[in-house]
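Novice: Turn this into a model:
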Amino acid sequence: MMSFIKELKRQRNISDKELMFVFSFVFLFFLYPLSMTAQNKTQGTKIKNEVKGYIVDAQTGEPLVFANAVIKNTLIGAATNKRGFFVILDAPAGKNILVVSYIGYRTKEIEIEIKDGKDEELKIKLESQDIQSKEINVVADHYKFWKTADEVSQITISPITLSKLPNLGEKDIFRSLQLLPGISSLNDGSSGLYVRGGTPDQNLILLDGITVYHVDHFFGFFSAFNSDAIKDVQLYKGGFDARFGGRVSSVVDLTGKTGDMEKFRLSLGANLLSVNGVVEIPLFEKGSVLISARRSYADIINSGFYDQIYGFLTGGETTQSNVTQRGPGRFGEQENMVTPSFYFYDLNVKASYKLADKDFLSFSIYNGKDYLDQSQNSQQVTLRNNSTSATRTNKDLTDWGNLGGSLKWTRQWSDLWFSDLTMSYSNYLSKNETGSQFDQNVQNTGAAAVGSSTNSVQNNEVKDMTIKFDNEFLLSKDHNTSFGLWFSDLSTNYIFTVNDTLSILNRSQKGFQFAGYLQDKWKISELLEFKFGLRQTYFSPTKKIYLEPRTSFQYKLSDLIKIKGAWGIYNQYINQITHENVLEGSRDFWLISSDELKPISSTHYILGAEFETSDYLFSIEGYYKKLDNLLEYSQRIVRSQGNRLISSSNYESNFYQGEGFSEGLEFLIQKKFGNFNGWICYTLGKVEYTFPDFDDGNPFPAKQDKTNEVKVIGSYETSDWNFSASWVYSTGLPYTAPESQYFITLLNGETQSYIHVSDKNIYRFPDYHRLDVSASYKFRNRSFDGELGLSVFNLYNRNNIWYKKYDLTVSPIEVTNVSMLGIIPTIFFKVNF
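Specialist: Here you go, the predicted structure:
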């Protein structure tokens, strides 16, 4: 043991003080629950009137995560954990009605008898809303799409109902999240989540404990998660508790489906861009294996839908041109053939097995990849006068993706103590290579061919090995304690080179985080509930300890009205650096924080209120986020008289740090009951940054700043048909523009042009709005069922502005508006066996 400690200190350069900090975590978080258990035994504590059990899918037997079980006409209840298990302590004795509900499932009422000493474990099966039920104890449908949780700024989403919302070709979890209050996108081509003014890299994205660093396909058009493989989505828009760390904006916690433990199942689907399939295989009545795969087929079979999206992303460039001879010395022949090749795929595999009554083991794999080849095959040019030919070959290759896996052991020590031990690995890799080769040959002269070439390469890789040990301990009906340990070993590598010799940036980093957390959810009375938490993180690159206290509360003014609030400090130790797109450096990249590039820090302040009836929910929530140590990277390249590229020798000087804030108010009206349901939400927000080296240190609107945003979503459903529509409106995004151009004649007679650029982001694009609609039909017979649907994006073909192009070769400067996507109809098909 001592030799291990010495080796750890030597390799990681850890001081005795830092080592004592690490072991104090172990002492605190392992002895605390054991001491509480011993104390309860010593005092002879006995749990009375206990109601416990599992809530599962009636068709597949899958556990339902965060389902609710409540004693009717009381405030006494509990939510299920990751295994679908719940326990209610000190329930009222006698005959009662247990109301069980879950998003996308039919609420169920069960008669139970509660008495002291009765230790019966219930198994409650809920039916999906898509299944016709004949049970008399199934009550009215509620919350078909999503619901707010008791925790502040937390939302539970059901992936099984997402196909009912309008979509852009794919049933997309992240694009559906963008329809919720406080969550935005930048443009039609982005599935990234801008949560309350934060950026996508500031969100912690977890899939079965795997940290996912790149969450989209096709340059952001679609999210990288196949919704058919996801069982549950928990979204924390801010103020999240001490269990989560490492990000400063929000948390998206996804739980993958475990698969049917009793019956083999097969599901197949297709749309105008991809095909997908899901296979569920039982394992000896104690487990299951689920395999989900999705792949685009644009590289095999082209479609108009793919052409529209590709044209949008590339600015609508032509793919082929032919120019004939027009006179002496002119080009006699020019051929320019560009045949882009693109595909993406993702694969989810999850194996689950019940080792014993109290032990459950699961293993998950996620692999997602994109590949795009926009290289030009060749270009042949012939000059008739001197018989000179030239051949040009352009290379443009990009591929990126995530590979990850996790192994989780879940242990139920008792009805009151649950543990999860998770080991996960995540690897993100992005590669981009561009270049051109030009060869010129003068025929019949014997002269050697003349050639030239240029190229640039950008590679970014992130490796994350994480071990987490999470515990939940029910001390009593009024105290629910969570505690855990978390270790993450990180490494990043970013290389940007030009012409194989000029290194613009080459940065490799390693570091680890060791964290522990402890929190208690204390129900002070039937009306007031507090949660107190503390997270401490030791970050090796800075050799500092970061304290993150967090607290939240909920106060029930009545059965219908409650007030919520939260406050907390958050730090982020790995950042996606914004690249200013100079010299083809168009891709953001991940780097670990350091003493020079400090971790991003944020403080959240949240306060809101809800008024909820059986049919409607009205809510208002205000938030303020203070942001420190924001990062941007700007590489300046100049040309010498010899036309050679010159870069700053100290790349650290190209990083800039600043601060900012995000504030706003969210209003929501949700109709959650009946055949027709939906919601209307409005967000008033502001996001402002200040960088001392930008605009003389004056504050400016962030690129994601939207003053006003309105979303109206409606859905009407019959037994076989579903019709839905969504309308989105927002204030135009800010942008920076060149305002004038002037020329100066140098002493050597050369003329140099200069562009005067406006202050950063002082202009705004016109307001954005669009209407999407969809219709779907469910069909069934004895051996299979399925769904056929049509979705129309941007129904009234609104011409929204994406960005502006400037032609600086003319005076005055010529400006062209580049539009976002117009009207796009898509169809989808799915069949289940």
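Novice: From now on I want contacts and neighbour counts done on CA atoms only, so please keep to that.
Specialist: Noted.
Novice: residues touching the residue nearest to Arg764 when sequence neighbours are not counted, list them.
Specialist: Distances taken as C-alpha to C-alpha, 6 or more residues apart in numbering place Pro734 nearest to Arg764, at 4.2 Å, with adjacent residues excluded. Residues near Pro734 by C-alpha atoms under 8 Å, 6 or more residues apart in numbering: 701-705, 761-765.
Novice: Can you tell me which of the residues you listed is nearest Arg780?
Specialist: Of all these, Gln704 has the smallest distance to Arg780: 44.6 Å, by C-alpha to C-alpha.
Novice: quick one: contacts for that closest one?
Specialist: Neighbouring residues of Gln704 by C-alpha under 8 Å, 6+ apart: 186, 194, 197, 199, 687, 733-734.
Novice: Looking at those, which are in strands?
Specialist: Cross-referencing the contacts of Gln704 against strands under DSSP state E gives 194, 687, 734.
Novice: Reformat these into CSV and put distance to Ile173 next to each item.
Specialist: Below are the ones in strands among the contacts of Gln704 laid out as CSV (distance: C-alpha to C-alpha, whole Å):
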residue, distance to Ile173
Tyr194, 14
Val687, 25
Pro734, 27
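Novice: Of the residues you listed, which is the nearest to Ala149?
Specialist: Distances from Ala149 to these, taken by C-alpha to C-alpha, are shortest for Tyr194, at 20.7 Å.
Novice: was I right about the closest one contacting Asp201?
Specialist: No: in this structure, Tyr194 is not within contact of Asp201 by C-alpha atoms under 8 Å, at 9.2 Å.
Novice: give me the element the nearest residue to Lys556 once chain neighbours are set aside is part of.
Specialist: The shortest distance from Lys556 to any non-neighbouring residue, by C-alpha to C-alpha, 6+ apart, is to Lys562 (4.1 Å). Element membership of Lys562 [criterion: DSSP states H and E] is strand 561-572.
Novice: OK, contacts around the spatially closest residue to Leu416 that is not a sequence neighbour?
Specialist: In this structure, Leu416 finds its nearest non-sequential neighbour in Leu474, 4.9 Å apart by C-alpha to C-alpha, 6+ apart. By C-alpha under 8 Å, 6+ apart, Leu474 lies in contact with 416-417, 480-481.
Novice: now the other sequence, so there's something to compare against:
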Amino acid sequence: MERRIKESILFFSFLLFVLFSSYAQNTNKQESLAHVINVLEAQYHVQFNYAEDTIEAVFLIPPDTSLSLKEAITYLETQTGLLFSILSDGIILVKPREAMVLCGYVKDKDNLQPLASATVQTLKNSTTTDENGFFQIKIENVTQSITIRFLGYKTIIKLTNQFSKTGCDDIFLFPNFQSLSEVVVSNYIASGINKINNGSYEINFSDFDILPGLIDNDVLQSVQAFPGIQSINETVSNINIRGGTHDQNLILWDDIKMYQSGHFFGLISMYNPQITHSVSLRKNGSDVSYTDGVSGTISMQTNQSVNNKLNATLGINLTDANAFVDVPINKTSSIQVAARKSISDFIETPTYSAFFDRISQNTEVSNNTTTITNTDKTFDFYDTSLRWIYKIGDKDELRINFINVFNELQFNENAVVNDEEESRKSNLTQYSIAGALHYNRIWNDKLQTTFEAYETDYKLKAVNVDILDSQRFLQENIVSETSLKLKSNYRFNNALHLLSGYHFVETQVTNLDDIDTPLFRLLVSEVVRTHGVFSQLGYKSKNRNSNLNFGVRYNFIEKFSKSIWEPRLSFSQRFLDFFTVEVLGEFKHQNTSQVINFQNDFLGIEKRRWQLSNNKDIPVITSKQASLGLNYGHRGWLFNIEGYIKHVDGITAQSQGFQNQFEFAKSKGVNRVIGVDVLFRKHINKFSTWISYAYMHNEYQFKDLQPNYFPSNYNIKHAATLGMTYGLTNLKLSAGLNWHSGKPTTLPVTGNEIVNDEVNYEAVNISSLEDYLRLDISALYNFKLTKKTKANVGISLWNVLNKENQINRFYKINSGELNETNQRSLGLTPNAVLNIYF
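Specialist: Predicted structure coming up:
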């Protein structure tokens, strides 16, 4: 017995020895210096600054956690041979002992913001600043000079003996040309959404958190978070800015006008979220360099800075897979490429099914005659985009952009004809391709010029077969536009500048209708050329409380010998520290609009086609708009109210989408809108909540129709949103409730619905659909996969309550009976995303 006890003691002693040895080996395992630094930063609440090449090949056993900060630093110096200098502001500088190294932080003199990717050079060495504006550079001797340059700022040259010997200096660059636009309200709704002093709103996706129902940076869904902007049918191809139609919006991607806006024919944006850096929204008070967009402007931008490190992203969600890469070519040039492709070829997810059912609802794709069946329904989309930027020197920059977008829907129609089964294919394609060149030159600290040129092309094509009549119906709608713009910006002083320029636009629109049996072909192609000259004076007071932009644009349309003068105004005045009053106004025009000839055109999916004005029955659309707003912001509270009036002249009945007694009317008229947009928002630490409300009175006047005055099809009188976001270090949550009064509709007269084999309608748009209500939630979690690889996963639920919202109602007579058709919104629709950042 005693022997067994001794053997047991020896065995457990040996086991403990093995475990201890294993533990000791694990604790003595060498780690990279970068990992050790990350641990020390968290332990002692300090920050290490270093050049990546200084530490990338250094490995050591981590210091004991019981050591003080100074003892840990001494240990690091002994083990690595590097010099660790503790600065007074809690920053520890890491540099080699054997070389003389200077460091600093390059910042903007006016706003003290760090300047990333600034170039720092000596005769033999060069480097660039990181995202914090920090740099380190080796020097040969104390008499050397160091040159620091950044595009748009004055280059400076400093001797090395002018730098601090004990720390890293702040080095301030003065703008070579100063922009007068700046943020007046940050985090307007959520983080990354800001209000600018020229009356516009900006979403910076690099700082953007999350919005209800969204887990990707879907640009055209995100802008609908602002009061006064919504989509009456939940699509990004029908965004209504203050009651206007979608064709009245100017949509720009890196200053290229786009005539298409969505994939899935409008359910998601066609602009890849990985390459889109920011978006600017203007409801009113546009810059004079812009033309078109009588209701508003949505301008998207890619990142305008040169990237010096390889960045890449891979992502997948329940509709598509996407990839993005930002490749440095050298220290003055980098190229970004993004691509996205639907995954329906491999798997049909619940999200895909919900989207497909939504776009094909009440169309020929889902409905056909009782003797015809539709099979093999497929949908596919992809997009690619590219941005190349080259900083030629301190004063010159070249940028090239390219985008290509494609959507395709196809299906087979099957029927028994003459006792034989036949099958024929119908399809619908929609695509855009565009390219642009931008050249910017800073001549001196007074004058800057910019040259912009783009070519944008859009094509919508449908082949619709009628298998019973052996008929093929081909339809095409093609837009081709060329634009040349030259801008000069002259700065008199820090307060006053003058923007001037010339703009030429040539737009060609072609429409084709082709039937093989009986033979019919109608091809109409028109061209309109417009010359624009503009000038705008900008003023900003010394204390930055007063901001004014006032200018005028003169347009001459060659084809009609028509002159149009367009004054523009944006003014803001800050008072009593926390209040800002804002006055905006503009005159604008546009030569293009979208019309619906027949509701079943283009298979009923994307039935709107672009057309050019002929200055007769299709007038040039002109608008006048004015607004007055008041803003209060203090201690996390924000209150904003803005009243506006808008008058749009030259609209046509065909562009408004009537499905009542005016469905086939051809008349020109006026749209008048009066409204108020209100926003309350409160930030409490990581929690933000907001409530917005929009009131609108929106009516038409058509002199050739009876009655002359009646509510607009887009007259959503009341709309409200309640939203909230909560952000932890790695987790972001958001929820939102959207409500608005029902869309106007026209009902048949009760008890006398049919007269002379036609629907007998009541007065136009005096009734309304049911109120709209939708609850959305979303969550996003960020985490690290490796030291250099990050990732996030997210999930969203659109229409959590699965409410069947009515978005449209229309009536048809079939075999002498009245048929009512109700179109519904998306039901409960989930989505999930995984993004990996390299």
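Novice: re earlier: ok, and the contacts of Leu474 of the first structure in the second structure?
Specialist: When you map these onto the second structure and apply both residues aligned by TM-score structural alignment, their matches' C-alpha atoms under 8 Å, the shared contacts are 416-417, 480-481.
Novice: ranges for the helices of the stretch 101-250 of the first structure?
Specialist: Along the stretch 101-250 of the first structure, counting by DSSP state H, counting those that start in this stretch, helices occupy 173-177.
Novice: By neighbours, which of the contacts of Leu474 of the first structure wins?
Specialist: Thr481 (21 neighbours; other C-alpha atoms under 10 Å).
Novice: what do we get in the second structure for that residue?
Specialist: For Thr481 of the first structure, the aligned residue in the second structure is Leu498 (criterion: TM-score structural alignment).
Novice: wait, isn't that match in contact with Ser535?
Specialist: Yes: using C-alpha under 8 Å, Leu498 of the second structure makes contact with Ser535 at a distance of 7.1 Å.
Novice: quick one, what contacts Glu615 of the second structure?
Specialist: That one is not Glu; residue 615 of the second structure is Asn. Counting by C-alpha under 8 Å, 6+ apart, Asn615 of the second structure makes contact with Phe560.
Novice: if you set the cut-off to 10 Å instead, what comes out?
Specialist: Residues near Asn615 of the second structure by C-alpha atoms under 10 Å, 6 or more residues apart in numbering: 559-560, 562, 591, 621, 650.
Novice: returning to that earlier point: just the contacts of Leu474 of the first structure now: which is nearest Ser362 of the first structure?
Specialist: Ranked by distance to Ser362 of the first structure (C-alpha to C-alpha), those are led by Trp417 at 19.3 Å.
Novice: That closest one against Arg411, yeah?
Specialist: Yes: with contact defined as C-alpha atoms under 10 Å, Trp417 of the first structure reaches Arg411; the gap is 8.5 Å.
Novice: who touches both of these two?
Specialist: Between them, Trp417 of the first structure and Arg411 share these contacting residues under C-alpha under 10 Å, 6+ apart: Asn471.
Novice: do you know how far the most centrally placed residue in the second structure is from Arg149 of the second structure?
Specialist: A centroid search over the second structure (C-alpha atoms, centre = their mean) returns Val219, at 2.9 Å, as the residue closest to the centre. Distance, Val219 of the second structure to Arg149 of the second structure, using C-alpha to C-alpha, to the nearest Å: 33 Å.
Novice: Look at Gly751 of the second structure and give its secondary structure.
Specialist: Assigned by DSSP: H, G, I helix; E, B strand; the rest coil, the conformation of Gly751 of the second structure is coil.
Novice: meant to ask about Arg358 of the second structure, not that
Specialist: Under the three-state scheme (three-state DSSP), Arg358 of the second structure adopts helix.
Novice: repeat for Lys6 of the second structure
Specialist: What three-state DSSP gives for Lys6 of the second structure is helix.
Novice: That one: neighbour count?
Specialist: Per other C-alpha under 10 Å, the neighbour tally for Lys6 of the second structure reads 10.
Novice: The one 10 residues further on now?
Specialist: Other residues near Leu16 of the second structure number 12, with proximity taken as other C-alpha under 10 Å.
Novice: so who does it touch?
Specialist: Leu16 of the second structure neighbours (C-alpha under 10 Å, 6+ apart): 10, 22.
Novice: just Asp359 of the first structure next, same as before
Specialist: 353, 409-413, 419.
Novice: And Lys703 of the second structure, how close does it get to Val764 of the second structure?
Specialist: The gap separating Lys703 of the second structure from Val764 of the second structure is 14 Å, by C-alpha to C-alpha.
Novice: Which of those two has more residues huddled nearby?
Specialist: Between Lys703 of the second structure and Val764, Val764 has the larger neighbour count (other C-alpha under 10 Å), namely 21 against 13.
Novice: Would you mind finding the match for the more buried one in the first structure?
Specialist: Using TM-score structural alignment, Val764 of the second structure pairs with Lys760 in the first structure.
Novice: Tell me the spacing between the closest residue to that match other than its chain neighbours and Pro766 of the first structure.
Specialist: Excluding the flanking residues, the one nearest Lys760 of the first structure by C-alpha to C-alpha, 6+ apart is Thr736, at 5.2 Å. Distance of Thr736 of the first structure to Pro766 of the first structure, given as C-alpha to C-alpha: 14 Å.
Novice: Would you map the strands across the stretch 201-350 of the first structure?
Specialist: Under the criterion DSSP state E, counting those that start in this stretch, strands of the stretch 201-350 of the first structure are mapped to 203-207, 210-211, 216-217, 222-223, 230-236, 250-256, 265-271, 274-283, 287-296, 320-324, 331-338, 341-356.
Novice: Having no further points to raise, I will conclude here.
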